[in-house]
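> quick check, what structure comes out for this input:
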Amino acid sequence: MNEPRPVIAFAWIASHPWLYPLLESLHVIGIAMLFGGLVVLELRVWGLARALDVLALARLALPVSLAGFCLAAATGLTMFISQPAELLANRVFVIKMSLLMLAGLNAASFHARGGLASLDGIARAQTLISLGLWVAVIICGRWIAYY
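Next comes the predicted model:
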């Protein structure tokens, strides 16, 4: 007897001639917004451009970073649902998701402890960890297709 094969309702997304490339492009734009905003703010936390008020800069940079994260998350989730089994079996994808979780926990810890108000050594260390995690997330994202 033949076992019924599961129907992947969203598999068409991955093979669509323009939708998947559009999602990938929007995903990259979201990452650029996220990472760009973080780099500017984190450079200020490290002491560069001291003439700029860190809280005013945060009011500009953090919404851009958050919007970028939301765009990257929405497009990433849409791409994920088009091929969940393949992605979950991909070790690099799993590492990327773990790094994303660590980056989120680091950001939550940074803001919960008032890192922008203190600009102390812990805040600088957390921003260094943040950039390292996001660079690793970006690298893993590129490697997913080749692993």
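
> from now on I want contacts and neighbour counts done on CA atoms only, so please keep to that.
Will do.

> got the contact list for residue 23?
75-76, 78-79 (C-alpha atoms under 8 Å, 6 or more residues apart in numbering).

> structure for this one too, so we can compare:
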Amino acid sequence: MHTFAAAGTGFLLAVLWFDLMFDVQTRKYDGEVLPPEVLASISNYYRRVTTEAYPMNRLVALVMLLTLAAICAEIVEGKNPWWIGWGSIALAGSGFVPTMMRTVPNARRLGSAKDSPQEQSRLARAVCRDHMFSFARMLVVLILQLIAK
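Next up, the predicted model:
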């Protein structure tokens, strides 16, 4: 089962990498309102991936669920040390819940470009922060899965 969990984790890391390619534009402007061209770039990207990419944008949520299911099956099989499965489920689960409850709604709102530049800047920074933490968590999950038998 660790092969399926590792594959799902790898897919999610790739998605996060693409998101971060746009998110990192926020890092150059610490605490200030982002320039219109930066906001437009980020907003256009999130409009495409959260709204216009239907039904493919649902694939990410499906892979999250399948990855969690693969990790649960790995725990039930009991072929690996307990800390690999339980560590993976804790890290992945602690990232998936805020992603669905906070990051995705923020990205959709950012993609709508209806808020003030100040609010869009805040949303863009929040999404970037969430994605950086998610990338770090999922990288550790991938490492755990790769050291599994």
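
> re earlier: now tabulate the contacts of residue 23 of the first structure in a markdown table and tack on secondary structure, distance to residue 109 of the first structure and neighbour count.
Shown next, in a markdown table, are the contacts of residue 23 of the first structure (DSSP: H, G, I helix; E, B strand; the rest coil; distance: C-alpha to C-alpha, whole Å; neighbours: other C-alpha atoms under 10 Å):
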| residue | secondary structure | distance to residue 109 of the first structure | neighbour count |
| --- | --- | --- | --- |
| 75 | helix | 26 | 20 |
| 76 | helix | 24 | 17 |
| 78 | helix | 28 | 17 |
| 79 | helix | 29 | 22 |
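
> as CSV, those with distance to residue 96 of the first structure would be great.
What follows is these, written out as CSV (distance: C-alpha to C-alpha, whole Å):
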residue, distance to residue 96 of the first structure
75, 15
76, 12
78, 16
79, 14
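
> grab the nearest non-local neighbour of the equivalent of residue 135 of the first structure over in the second structure.
When the second structure is aligned by TM-score structural alignment, residue 135 of the first structure is paired with residue 132. Leaving out its chain neighbours, the residue that sits closest to residue 132 of the second structure by C-alpha to C-alpha, 6 or more residues apart in numbering is residue 20, at 7.4 Å.

> matching that neighbour against the first structure, which residue comes up?
Counting by TM-score structural alignment, the partner of residue 20 of the second structure is residue 35.

> regarding the second structure, what is its longest helix?
helix 117-147 (DSSP state H).

> next one: it to chain centre, how far?
6 Å (C-alpha atoms, centre = their mean, to the nearest Å).

> just stretch 132-149 of the second structure next, same as before
On C-alpha atoms, centre = their mean, the centre of stretch 132-149 of the second structure falls 13 Å from that of its chain.

> sorry, back to before: tell me the buried residues in the longest helix of the second structure?
120-132, 134-135, 137-142, 144-145 (16 or more other C-alpha atoms under 10 Å).
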